[in-house]
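J.: below are the sequence and a predicted model for it; my questions follow.
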Amino acid sequence: MEGAQRRMGTIARHLSDSTSLHALAYEHSQHNRKPGDKVPVVIGGMVLDIQATPTGGRLLRGSTTPGEVTFVRGGVARNVAENMALLGARPFLISVIGDDVAGESMLNHWKSLGLSVEGIRRCTGITTPVVSAVFDKQGELAAAVADTYAIEERLTSEWIKKFEDIIKRAPIVMLDANLLPPAMEAACSLAKEANVPIFFEPVSVAKSVRASKFLNLITYTSPNEAELVAMAESLLQDRKLEKRLLDHEVPAEKNLKEPAASLWRMRHSIRALLDTGLDYIILTMGSHGAVLCSLSSTNPQNFRTVQKNSPSRNIENDSGISFLHFPALPASISNLSGAGDCLVAGTMVALSSGADVSSALAYGVSASKWAVESDSNVSPNLDQHLVSGKLFLMLNLRCLALSEAFISMMKGWL
């Protein structure tokens, strides 16, 4: 017990001295920004979300279920960028909208945030992208239909290249998978020329595979379990490789609990993606939080501080992958649809400040608490001071403490 207390004291001192994250609210203050400053770039969809949630019992297939229907400003890229703005950053959004009421509303809202609309292409004669989603009574997505053809047709390589200078000056560039592969690859190539790290958000299972041919250009990606497996299977299919990517049952002798059991099942998929040259996978696991995955052989500098000052450490296994687990914070769940976008936003804000990837992900997981407690895609209660203050410190202490138990669950791999 005394040894554990010493370790936790060391962690607390290390985290309280990490001013680059503790002072994010001030470093990224909109009032301190000047023209020409480096700003994070977010490229992807601005979407009108039509969200339906039952107010009573379960959803009734083939019938009408009483509930609430709301119209919400959405789109992965737009959500991420607005969350970043609430956390004190000034992201530059590159997107497209139609010349309709939905597009006008989104444009006016963006102006009200004090953010540039220069990168938002408004096209005549098209409708703003729309996603119609139905949630179950637990707040989980039950089904959705997306009409995002405007993004695919009008958010082109040519439009993205208009902002080459801004992209090449950015501390980080995020792409969402609403873009078609040629547009994504063009953006990746511009960023890579200037050694700007690239963050890929897979959006959905169907769209996650769009980046499979140029994962070597990408630094970070944030799939859920289904998206990760789809990306890996697409990658191996393209290369005409045959490999068993998913073991559906964990052998009893492994005695693994979640999330370790899921990682065991997905280890081949994770390895396949990392072998392309992709640096980090931020695997989002719902109520289990997120797991940071990288190749053990990389021996990333970003993990060294965590390894030295905490019970958490690289977990090497027979797949040659390192894992670092970040449990989700306790929350009163209202709607889960915006949690992933908020996690990405928080992580990107921290990375933009120069934070290491493990600290940045802890900040992102902390920020996502506000998303699940809000009915909106972007929580109006998201507050940069709270996320970067005591709650962030508590999250790190909790993550690192629980990682010791996580390591114990992984002993069967070693």
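T.: Nice, I can see it.
J.: from here on, just use CA atoms for contacts and neighbour counts.
T.: Will do.
J.: host element of Lys369?
T.: In the assignment (DSSP states H and E), Lys369 maps to helix 357-372.
J.: could you pull out the helices for the stretch 301-414 of the chain?
T.: 301-309, 339-352, 357-372, 384-387, 390-409 (DSSP state H, counting those that start in this stretch).
J.: comparison target, given below:
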Amino acid sequence: VVTAVLDHDGEVAASVADTLTAETGVDRGWIASFAADVGRATVLVVDGNCVPDVVRAVVECAERVVGEWANDERKPIVWFEPVSVAKSTRATRCLRGLDFASPNAAECRAMANSVRATANWTRGDSNPRPMDASIFEFTSAEAAVAEMGDDVEVLLDAGVGAIVLTLGALGCVRRVGGREGRRDRRRRRGGAGAARCGG
């Protein structure tokens, strides 16, 4: 349930959301009951309000898509929307199953720090990066890329296909890992799905 107040320009001025249903009413069994729908989907957006077990269940369901009922007999694109810093780490255990993730800078840093903290992380420094809010006040997309580049690379190295780093009024930056290139050979894509984002 979401209640939003819009200003005179149509922008959200205030909002209150109750995400309890997503956190308590959705479980692995509920996800499994929609397996056929998952197979027909082109894109699955996984909301960070879902608990880690549900995020993993969606990823696993998408990976099992096969057969005549599948969407062009291809796996759906799985897109993770973190929704908040606290909930951004809910996909840590299944990053390899994500084709896209669209964190803001703070969410991206939290996700990367979560990867760095795992016992099997061996591709560089495992120390967490600072989370001070002032770090994420960028004046340009270039400044964001300079600050966030290592965090984005950590997520790509952990298996995410592409990161769409959202920067508010500055737009967004898309960074593609090696896996998305392999996916393009398996699936033809056009339109916005193949486009680069910009501010």
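T.: That came through fine. Predicted model only: the values in this text are computed from it and were never measured.
J.: circling back: and the helices of the stretch 301-414 of the first structure: which comes nearest Phe71 of the first structure?
T.: Of all the helices of the stretch 301-414 of the first structure, helix 357-372 sits nearest to Phe71 of the first structure, with 17.0 Å by Cα to Cα.
J.: counting contacts, what elements does that closest one pack onto?
T.: Applying 3 or more Cα pairs under 8 Å, 6 or more residues apart in numbering; DSSP states H and E, we find helix 357-372 of the first structure packed against strand 290-295, helix 301-309, strand 321-326, helix 339-352, helix 384-387, helix 390-409.
J.: dump the ones you listed into CSV; add distance to Asp275 of the first structure and mean neighbour count as well.
T.: Shown next, in CSV, are these (distance: least, Cα to Cα, whole Å; neighbours: other Cα atoms under 10 Å):
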stretch, distance to Asp275 of the first structure, mean neighbour count
strand 290-295, 8, 23
helix 301-309, 19, 15
strand 321-326, 10, 24
helix 339-352, 23, 28
helix 384-387, 34, 21
helix 390-409, 24, 18
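J.: nearest to Ile50 of the first structure, out of those?
T.: Minimum separation from Ile50 of the first structure across those (Cα to Cα) falls at helix 339-352, 17.3 Å.
J.: now do that closest one: everything it contacts.
T.: For helix 339-352 of the first structure, the surrounding residues in contact (Cα atoms under 8 Å, 6 or more residues apart in numbering) are 21, 24, 40, 76, 79-81, 83-84, 87, 89, 171-172, 222, 284, 357, 359-369, 371-372, 378.
J.: of those, buried ones?
T.: With burial judged by 16 or more other Cα atoms under 10 Å, the buried subset of the contacts of helix 339-352 of the first structure is 21, 24, 40, 76, 79-81, 83-84, 87, 89, 171-172, 222, 284, 357, 359-369, 371-372, 378.
J.: in the second structure, what sits opposite Ala355 of the first structure in the alignment?
T.: In the second structure, the residue paired with Ala355 of the first structure is Gly190, using TM-score structural alignment.
J.: OK, contacts around that match?
T.: Counted by Cα under 8 Å, 6+ apart, Gly190 of the second structure has zero contacts.
J.: what's the neighbour count on Trp9 of the first structure?
T.: Wrong residue type there; residue 9 of the first structure is Gly, not Trp. Neighbours of Gly9 of the first structure under the rule other Cα atoms under 10 Å: 15.
J.: contacting residues for it?
T.: No contacts exist for Gly9 of the first structure under Cα under 8 Å, 6+ apart.
J.: in the host helix or strand of it, what counts as buried?
T.: Using DSSP H and E, Gly9 of the first structure maps to helix 2-16. The neighbour-count check on helix 2-16 of the first structure (16+ other Cα under 10 Å) flags Arg7, Met8, Ile11, Ala12, Leu15 as buried.
J.: same deal with stretch 233-245 of the first structure?
T.: Glu233, Ser234, Leu235, Leu236, Leu245.
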